[in-house]
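1. Curious how this folds, go ahead:
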Amino acid sequence: MKIRFVTLYYPPEVGAAQRRISELARRLSLRGHEVTVLTGFPNYPSGIKPEGYRGRFTMREEIDGVTIVRVPHYIAPNQGFVRRLGIHLSFAFSASLWTLFHKRPDIIYLESPPLFNGFIGLVSRWIRRTPYLFNVADLWPQTAIELGALKNKWIIAASQKLERLFYNQARTVLAVTDGIRRFILNMGYPENKVALITNGVDHTIFSDAVPPDPAVLELKREGSIVALYAGTHGMAHALGGILEAAIRLRQEKIVFLFVGDGPEKEKLVQKATEEHLDKVYFWAPRPQAEMPGILRAADIAVIPLRDLPLFDSAMPSKCFEALAAGAPVMLSVRGEMADHVRAAGCGVTA
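-> Now for the predicted structure:
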């Protein structure tokens, strides 16, 4: 079967969507399918292309039996509504053009967010007569509304109409959590329209048999505990709460380690500097291959999210990875993920 994944986010970028889609593409290729990934150039969230990708307009790679096609789009740091809108729309436009003039697959797997990837699906279905699956990893525009990032009633109404259009035209809507699936079903869709395919973890990569990262072990000098947050530093993640904990625990033997990048990182670094938090460390994003060792060396994996009803259905992939690596979790998420953690006795929850 000829399968095409369409996603703005893909390795060597590090993130939940990047890991999930690349692993799914690789495994489908191993099963004998002809797999192509249509994506952009790596730059998230810094807006900087890594070496090897600069000066290229388009690019084609072959990795693990998967053909990766990179198309041009607007590149900027993932900060501010207008910039993000430009990034998302430019990729949707560029990928739609590519779709028009290249051989069609048997099925297309579209990743959302960005919601605007749905335009690529419409081009595929209406013009190229190719069905698409619409994978909903986060509910948009609902997430932006509840976070307060989207307030204009006209833009909200238009976004919700687009959301329904993309769902309507999809062969199947895929949800990564049961909560997302229930939300979509409550919009009036039949049971057979919305399928559940959850996040997971590869136990051959994330394992308690992996050697601990030496740099993290170094932070444990004098008996310190290392509390780790690894992931995007975004407005949904309530990372200021970790700094508040660091302020209250500054006399204790506990080190707080942030690994990753994102629009909130600069503010977090500034706050830590102002408060003279000498036991708070910020590391740049690490390659995916290093993350199992970093998690293995941590004493606690901290996984926060904003206290919003929408996130009760969240099942962060970083939680699966931490548990597979043997790190107990401190989870501020209610709902599905918290139920799993409590049932397994592998951490504490809100």
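
2. Going by C-alpha atoms from here, please, whenever you check contacts or count neighbours.
-> Will do.

3. ok, the residue lying closest to residue 150 once chain neighbours are set aside to residue 159 distance?
-> Distance criterion CA to CA, 6 or more residues apart in numbering; nearest residue to residue 150, sequence neighbours excluded, is residue 144 at 5.3 Å. According to CA to CA, to the nearest Å, residue 144 and residue 159 sit 11 Å apart.

4. buried residues in the helix or strand harbouring residue 159?
-> Per DSSP states H and E, residue 159 falls inside helix 153-169. Across helix 153-169, burial judged by 16 or more other CA atoms under 10 Å covers 156, 159, 162, 163, 166, 167, 169.

5. Second chain to compare with the first, below:
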Amino acid sequence: MQKLMIITCYFPPEIGAASNRIFHLAHGLKTDYDVTVVTPLPNYPTGKIFPEFRGKFKIKTQENSIKVVRLWLYASKSKNKFLRLFAMLSYSISLVWFFLWNKIPDKVIVQSPPLLVAYTSMFFLRSKKRKLILNVSDLWPSAGYELGALKKGFSYKTLQKLERFNYKSADLILGQSNEILAHIGKIASKPQLFLYRNYPDIKRLSIAPTTTDDTLKIVYAGLLGVAQGILKLCKELNYHNVELHIYGSGAEEDDIKLFIEKHNDLPIYFYGRVDRALLHEELRRYDIVIIPLLNRIYGSVPSKIFEYAKLGMPMLYFGGGEGEDIINDCKLGWVSKAGDYAQLNFTIESIDKEVLTSETRTKIQEYAYRYFDFEKQLRALKTQL
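-> Alright, predicted model coming up:
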């Protein structure tokens, strides 16, 4: 069986869209390839190596018929840009060491971002005999600038050079949105471009009964980071006949807990991080799920859209861009302009609970399983590899 390697910064037991996406990709390819995943020791989103992996430099395991090699890195979630850079650099150094002492297969999929890790892989693995596939989930450094995490200057220009090098060194580029592929097409003409959405491969669940009282129960689940802006959402939401339920963990977690403690009169409920299978059961207890982004990020299409659709959950999308178009075109719920909380509250007030029926949920789920087909997309990808 032909061998294939996937190089990524995120992989289970870490949570989040990135680790889930790579897991499903690796799991889907293992029937045709002998798959090896190279990833750091688990540390996301806590910024600390998970207890059971501490004190290790390298761990090899066999997980679901996939070889997983976990390498050392300096884990950190510090806001200090130098510490964050060192964290990425430490994993890049571990990768170089791994490349020197191990036979690398002729097909390698590299996850980007982080740009530095992707650059390290693309630079050291270039070969006429090897096919390099770059899996681009976000457009850095432009996404970092739109989030306010980066400023234009020397560092930004350096990252742009790494970005261009990565694109031009790839033989095939997988992009999760049409915006990403359009951006890459303006920079590099060599690689083939393939739209690879973050469709989840999840068990189909029955449609849960809807709530019967007048209160609109809104739920958010996922990373509690700067990009999502959940703390600001807690502060700006109009709670008239509305409840907000929050699942997840991340940089804003402590601040959110503190806000809830200081405003215990508000109907905000925090549950922390839960297992994904349990989360799917929990989500169905609520009326709608909210998918917020603090700012519109060019190229970004949250994978939650496809996952929640397969659960049959109506969505309130607050992020703009291509994700907004998908919600509207596929009739998956409501949209509101990113960053406009007055419009968000108006949109919420306009939602009639009488339309949030089991029939509505069934239509959403049926559409998702027909058009957000993981297996069909995977078969198309295999013809390109």
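
6. any idea whether residue 135 of structure 1 is helix, strand or coil?
-> strand (DSSP: H, G, I helix; E, B strand; the rest coil).

7. Leaving aside the residues adjacent along the chain, what's closest to it?
-> Using CA to CA, 6+ apart, the closest residue to residue 135 of structure 1 is residue 174 (4.4 Å).

8. pretty sure that neighbour belongs to a strand, no?
-> Yes - according to three-state DSSP, residue 174 of structure 1 belongs to a strand.

9. Hmm, it is touching residue 194, no?
-> Yes - using CA atoms under 8 Å, residue 174 of structure 1 is in contact with residue 194, at 5.7 Å.

10. More neighbours: the two, which one.
-> residue 174 (26 against 23; other CA atoms under 10 Å).

11. list the contacts for the more buried one?
-> Going by CA atoms under 8 Å, 6 or more residues apart in numbering, residue 174 of structure 1 touches 133, 134, 135, 136, 181, 194, 195, 196, 197.

12. What is the neighbour count of the first one?
-> For residue 133 of structure 1, the count of nearby residues is 22 (other CA under 10 Å).

13. Could you check how far the aligned partner of it in structure 2 is from residue 112 of structure 2?
-> Using TM-score structural alignment, the partner of residue 133 of structure 1 in structure 2 is residue 133. Residue 133 of structure 2 sits 10 Å away from residue 112 of structure 2, taking CA to CA as the criterion.

14. likewise residue 86 of structure 2?
-> 17 Å.

15. can you pull out the strands in structure 2?
-> Using DSSP state E, the strands of structure 2 run over residues 3-7, 34-40, 58-63, 66-71, 107-112, 131-136, 172-175, 192-195, 216-223, 242-249, 268-272, 288-292, 315-318, 333-335.

16. which residues of structure 1 fall in helices?
-> 16-30, 81-100, 118-122, 142-147, 153-169, 178-185, 214-218, 240-248, 265-274, 291-297, 317-324, 336-344 (DSSP state H).

17. of all those, which gets the most neighbours per residue?
-> Highest mean neighbour count among these (mean count of other CA atoms under 10 Å): helix 291-297, with a mean of 25.

18. Now do it: which range of structure 2 does it align onto?
-> Counting by TM-score structural alignment, helix 291-297 of structure 1 corresponds to 279-285 in structure 2.
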